[in-house]
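Student: Kindly return the folded structure for what I paste below:
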Amino acid sequence: MRFNIQSKLLLSHLSAVSKVVNSKNKLSILDNFLFNLEGDKLVITGSDQETTLTTNVQVQNPEGSGKFAANVKKLLDLLKQLPDLALTFDVNDENLEINITYLHGKFNFIGVNGNEFPVKAASEEEPKHLTLPCKTVVEGIQQTIFAVGVEEMRPVMMGIFWDIKPDEIVFVASDTHKLVRYRKLNIQTGHELSFILPTKPAAILSSILEKKDGDVNITVDSKSATFETADYTLTCRFVNGRYPNYNSVIPTTNQYNVSIDRVQLLNALRRVSVFTSSSGLVKLEMRPDEVLMSTQDIDYSTSAEERIVCDYNGVEMAIGFNDENIIDVLNNIDAENISVQLIDPTRAGLFLPVEQKENEELLVLLMPMML
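Tutor: The predicted structure follows:
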């Protein structure tokens, strides 16, 4: 088996596929890339058993066909040190000896039998197919992934919930302290289904699709989904479990509304949070036309406060939030001005843009802290 390929082209595809591969694997074969030469197309696969990413790249002067596997770290370390030049891969089909030659040198090492690489079992059920714009999928993931839970005791929260309806898609994520709901309206899916996409494949999918125009083809069964573009195919298993009823925890009768400049509020919170205690409590006092933010650490006799103007005509109210959580929320709302909707200091606050983008609806819920 023999083929030629440019080093930088190969590196770009291997770097993308390597994001799937874990640093430590239960199966030693998963420490490798799987290469499958089919005519002038080289198919490269990486997997951690739960998620599999495949890409294809065109090669020159192919001879023969077949599979072989090569170590992920070894190949990446090698290619990162090479300038952009032509490489010739020559693989001995019998002993899997791999020779890589280029203008001024060569490398030699032993590969692994590609037939040892795990293959996904075919689904016996009839899958559902839908096509979505790449931009829609990327926005849904990027607007919600920051709120995904990390506690293994709550596995259903460790992913993004996709609630697909015939004329809209709702992306939801929560770590129980904050919840984000992003609705993409006026989009025809032709299906009604839902699943929980784990954080790792969601991040990989977003990094691939944000560089793409056009659509992504999605195939969904009861246990997994496959996302396919012209040169990448990502297959991943869902998080098992039933996602909580997210709409039931979102207040619908908020009495008080604060309109405020997002960047001013974010920068002020960053400054006063320097002096928070270990609990991270920051106190927000809503007053007519201003918000007073304050923090203190009694153990070290430090405190800070800052006030900024806002549009608020309700009763004076004080509410506490965790500094990291509220800064995280404000960092991930792409709007000049935001609306903070409140009921009382013991109930969750809602953060949303004053002006929503066309055919979009973004809402972030943040639980308060006791003052």
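Student: Only C-alpha atoms from now on, for both contacts and neighbour counts.
Tutor: OK.
Student: Might you report the residue contacts of residue 313?
Tutor: Listed by Cα atoms under 8 Å, 6 or more residues apart in numbering, the contact set of residue 313 reads 287-289.
Student: Mind doing that once more with 7 Å?
Tutor: Applying Cα atoms under 7 Å, 6 or more residues apart in numbering, we find residue 313 in contact with 288-289.
Student: how near is it to residue 298?
Tutor: Relative to residue 298, residue 313 is positioned 32 Å away (Cα to Cα, to the nearest Å).
Student: Tell me where the stretch 151-300 of the chain has strands.
Tutor: 159-165, 168-174, 178-185, 193-198, 215-220, 224-228, 232-237, 256-261, 281-287, 290-297 (DSSP state E, counting those that start in this stretch).
Student: in the third one, what counts as buried?
Tutor: Okay, so that is strand 178-185. Neighbour counts using 16 or more other Cα atoms under 10 Å place 178-184 of strand 178-185 among the buried residues.
Student: do the same with the first one
Tutor: Residues of strand 159-165 classed as buried by neighbour count (16+ other Cα under 10 Å): 159-165.
Student: Check which helices and strands it is in contact with.
Tutor: strand 168-174, strand 193-198 (3 or more Cα pairs under 7 Å, 6 or more residues apart in numbering; DSSP states H and E).
Student: Now show me the structure for the sequence below, then we'll compare the two:
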Amino acid sequence: MRFTLSSTALSSKLVALSRVINSKNALPILGDFLFEIENNVLHLTASDSENVMKTQLELTESDGNFRFAIGNHDLLEAVKGFSEQPITFDVDLEQNLVKITYQNGLFSLPVDNADEFPVAQPVSDFAKSIVLPNAILAENINRSIFATAQDELRPVMNGIYFDLTPDHLAVVASDGHKLVRNKIFTIKSEEPSAFILPKKPANLLKNLLGKDGGDVTIRFDERNAEVNYGDGVLLCRLIEGRYPNYNSVIPQNNPNEVRLDRLSLLAALRRVQPFANDSSNLVRFHVEGSTFQLDAEDYDFSKTATERMTCEYNGTPMSIGFKGNAFIEILGNIECSDVIIQLADSSRAGLVLPSEQPENQEVVMLMMPMLIND
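Tutor: Model prediction:
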């Protein structure tokens, strides 16, 4: 049995699929790619048992319909260095061997029985669905994933929460100290529904989705989701459980508003934060008039740092403490030139907003304060 295809097309597909595969697997077959040739189309699958990614590509030629599995590492190493050229697979299922021929040589690899490859559990016929532009989903995952937790006791916090309401789709992530809430007003449903996407499939989508056009369709039930994008499909198991009421922790009235240049604040924080105590990472923010001051100190090692910058502020003078490295992450995931920080007092959460919201969206980021000694 034989088929021929483009080397670079195969390589790009295998590199994308390989991100699903774990370095260690309970089942040896999960270290393989599944090849299925049907009607001159190659269907490729990779899985870690909880996440399954599928894609396909047209073959130059093939002599039938058949399927086999092949180890990911050796095949990837072999084909990823090829320049654009046709490569031919000669598969002998009786000998469990494939011979791969290219312009300047050939190599052979063992193949495994495709029947051993686990079958993905599909979403139910009663699944709900969301359709949204490729670029919108990509930017919302990029903007949110840094705020997810790594918490064994509260697994619902370890993913991105998609909350579909009659007014909007909210994409939310939080680790209990920082929170990101994105509202997309062009996507809504009279019938509310929600799901929690785990961090691994979110990262896979982050790498797969681009700025190109087209829509992504997400079908989901209580346990599983199916994400259809371009020429690929990602099937994943969802995180089960009830997500916390994220709206209840977002302050509705933080009257003190300071506006700063985002990149200048980010650079200043990166200079000051290394001087903070390693365990607390506390950086003190003090704002008064048109002066914004950052202070960090670690008296155990006799280290202190202070930096001032100009700002726009009409509120009362105040000081508040934030975890420096977390605030750096927040600023790094906002794209506009200026940021607005809304504060109430030193004991209540601060909000960070872009000065210009994305079209038909609303982005809010929240930071819980830390105790400071005046």
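Student: TM-score of the superposition?
Tutor: Remark: TM-score between the superposed chains equals 0.96 [TM-score structural alignment, normalised by the length of the first structure]; 371 aligned residues with a Cα RMSD of 1.5 Å.
Student: one step back: please name whichever of the strands of the stretch 151-300 of the first structure is nearest to residue 269 of the first structure.
Tutor: When the strands of the stretch 151-300 of the first structure are compared by Cα to Cα, strand 290-297 sits nearest residue 269 of the first structure, at 7.3 Å.
Student: about what we covered before: how about TSV for the buried residues of strand 159-165 of the first structure, with distance to residue 201 of the first structure added?
Tutor: Listed next are the buried residues of strand 159-165 of the first structure as TSV, based on distance: Cα to Cα, whole Å:
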residue	distance to residue 201 of the first structure
159	9
160	10
161	13
162	14
163	17
164	18
165	22
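Student: Which residue ranges of the stretch 1-150 of the first structure form strands?
Tutor: 2-6, 32-38, 41-47, 51-58, 60-63, 66-71, 86-91, 97-102, 105-110, 128-133.
Student: that older thread, most tightly surrounded among the helices and strands packed on strand 159-165 of the first structure?
Tutor: Across those, averaging neighbours per residue (mean count of other Cα atoms under 10 Å) puts strand 168-174 on top, at a mean of 25.
Student: Helices along the stretch 201-350 of the second structure, start to end?
Tutor: 262-272, 324-332 (DSSP state H, counting those that start in this stretch).
Student: With the first structure overlaid, report how far the shortest one is off on average.
Tutor: When you say that, I think you mean helix 324-332 of the second structure. Compared with the first structure after the fit, helix 324-332 of the second structure shows a mean deviation of 0.6 Å (mean Cα distance after the TM-score superposition for the first structure).
Student: corresponding residues in the first structure for that helix?
Tutor: Helix 324-332 of the second structure corresponds to residues 323-331 in the first structure, going by TM-score structural alignment.
Student: again with stretch 140-159 of the second structure
Tutor: Stretch 140-159 of the second structure maps onto residues 140-159 of the first structure, going by TM-score structural alignment.
Student: Run the chain-centre distance for that stretch.
Tutor: Centre-to-centre, stretch 140-159 of the first structure and its host chain are 9 Å apart (Cα atoms, centre = their mean, to the nearest Å).
Student: Now do residue 333 of the second structure against residue 351 of the second structure, distance only.
Tutor: Residue 333 of the second structure sits 14 Å away from residue 351 of the second structure, taking Cα to Cα as the criterion.
Student: Looking at these two, which is more packed in?
Tutor: Using other Cα atoms under 10 Å as the criterion, residue 333 of the second structure and residue 351 rank with residue 351 on top: 23 against 16.
Student: For that one, pull up the helix or strand it's in.
Tutor: strand 350-354 (DSSP states H and E).
Student: on average, how far is that strand from the matching bit in the first structure?
Tutor: Its aligned residues in the first structure lie a mean 0.6 Å from strand 350-354 of the second structure after superposition (mean Cα distance after the TM-score superposition for the first structure).
Student: tell me which residues in that strand are buried?
Tutor: Going by 16+ other Cα under 10 Å, strand 350-354 of the second structure has these buried residues: 350-354.
Student: start and end residues in the first structure for whatever helix or strand comes next after that strand, please.
Tutor: Next helix or strand after strand 350-354 of the second structure toward the C-terminus (DSSP H and E): strand 361-367. Aligned by TM-score structural alignment, strand 361-367 of the second structure falls on residues 360-366 of the first structure.
Student: what sits up against that stretch?
Tutor: 177-185, 348-352.
Student: How about stretch 215-226 of the second structure?
Tutor: For stretch 215-226 of the second structure, contacts defined as Cα under 7 Å, 6+ apart pick out 123-124, 127-134, 227-229, 233-238, 240.
Student: please redo it, this time with the cut-off set to 6 Å
Tutor: For stretch 215-226 of the second structure, contacts defined as Cα atoms under 6 Å, 6 or more residues apart in numbering pick out 123, 127-134, 227-229, 234-238.
Student: starting at the chain centroid, how far to that stretch?
Tutor: For stretch 215-226 of the second structure, the distance to the chain centre is 16 Å (Cα atoms, centre = their mean).
Student: Stretch 334-343 of the first structure now?
Tutor: The chain centre lies 24 Å from the centre of stretch 334-343 of the first structure; the measure is Cα atoms, centre = their mean.
Student: And stretch 200-210 of the second structure, by the same measure?
Tutor: Centre-to-centre, stretch 200-210 of the second structure and its host chain are 5 Å apart (Cα atoms, centre = their mean).
Student: farthest pair in the buried residues of strand 159-165 of the first structure?
Tutor: 159 and 165 (19.0 Å).
Student: give me the number of residues near residue 153 of the second structure?
Tutor: 7.
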